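Asks: missing the sequence, but the structure's below:
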């Protein structure tokens, strides 16, 4: 396989993962949007989420590179298992109906906690991508962009739709990660 095809395949994989991880920000954004939110707060919250979607996978990728050095050839299977567990947890959480409750997103602490809660999955995926030596700059740019974009979309859409759509969004994102995990294991 030539190098251009490998880069295109890596880009497509990272793009799909970025959208899948953004689904969490989207689904929780719908919940907050339903409560009513000002445009200024949407931009502030989405910017912080985008920043966390850069920082968390970056830390995860560095940790993954370290783990990859320790695990060697077992790294692919370990990364696949990690994605299966993460995807399964996202699906389970959406079915169970877990979400951030009574969080004041307008305070500095509330914004930080909300951004962390929707970005924590990015750290785990970053570990996996670090094991595969994924393109660092491309990964954090895609994750940051889609984390911010999906949160804006969720917050804006939350003003207009029912709460049920949010759970399906997180379940869909979890299913994508779960499928990638199975592919890495096989």
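Replies: Great, that's in hand. All values derive from a computational prediction rather than experimental measurement.
Asks: Please make it C-alpha for all contacts and neighbour counts, starting now.
Replies: Noted.
Asks: Give me the contacts around stretch 15-33.
Replies: With contact meaning Cα atoms under 8 Å, 6 or more residues apart in numbering, stretch 15-33 is reached by 49, 99-100, 118-119, 121-122, 142-143, 146-159, 161, 163, 165-170, 172-174, 176-177.
Asks: Presented hereafter is structure B, for comparison with structure A:
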């Protein structure tokens, strides 16, 4: 797996990590079934959405080849900036301790919207899409599990820094795409 895919997977996992920390804080006991189901929800959606975005972009990719590097930059900068903005917002959730599908499905979708845009950007990068979505899903599942346990054990201390770091990494990867296109890197 190349380093860029790993960094993207980690960055995309920061939203799920932050949500999982909140959920871990809200429960008295972290049950194994809740951990497994949370990892499947978050990791599954984080893997599915870039795949959908990739194939969506493949339908329209021929129109964007001339400026695909700018699309990659814009998408990653917007997503990264949004992650940083959300880190400074109020993320309190009254239903944070609920693990049923009515609570997990909307969270999984909300945490995966940026993954759709990443999938679109993959169309303009040299990426093995199957390896990329597998890596994203597995890394997100791992971060979800870690977030649940960390939230339960030590609190919200890492939620904001994790989202900020993920946003910065995505923005820097977008800048790198533009610099690579112009052969500056």
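Replies: Structure's in. What do you need? This structure is a prediction, so every number in the text was calculated from the model and none was measured.
Asks: Residue 80 of structure 2 reaches residue 171, doesn't it?
Replies: Yes. Assessed by Cα atoms under 8 Å, residue 80 of structure 2 is found in contact with residue 171 at 5.3 Å.
Asks: Who has more neighbours out of these two?
Replies: For the pair residue 80 of structure 2 and residue 171, the greater number of neighbours falls to residue 80 (27 against 20), based on other Cα atoms under 10 Å.
Asks: what residues are up against the more buried one?
Replies: 166-171.
Asks: Still touching in structure 1? Go through these.
Replies: Retained in structure 1: 166-171, out of the contacts of residue 80 of structure 2 (criterion both residues aligned by TM-score structural alignment, their matches' Cα atoms under 8 Å).
Asks: of those, buried ones?
Replies: 166-171 (16 or more other Cα atoms under 10 Å).
Asks: which ones among the kept ones among the contacts of residue 80 of structure 2 are found in helices?
Replies: Among these, the residues falling in helices (DSSP state H) are 166-171.
Asks: can you give me the strands for structure 1?
Replies: Read by DSSP state E, structure 1 holds no strands at all.
Asks: Centroid-nearest residue for it?
Replies: The centroid of structure 1 falls nearest to residue 21 when counting by Cα atoms, centre = their mean (2.3 Å).
Asks: Show me what it aligns to in structure 2.
Replies: Using TM-score structural alignment, the equivalent of residue 21 of structure 1 in structure 2 is residue 12.
Asks: again, but for residue 146 of structure 1
Replies: Match for residue 146 of structure 1 (TM-score structural alignment): residue 139.
Asks: circling back to that earlier point, redo the ones in helices among the kept ones among the contacts of residue 80 of structure 2 as TSV? Include distance to residue 23 of structure 2.
Replies: Shown next, in TSV, are those (distance: Cα to Cα, whole Å):
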residue	distance to residue 23 of structure 2
166	19
167	21
168	24
169	25
170	25
171	27
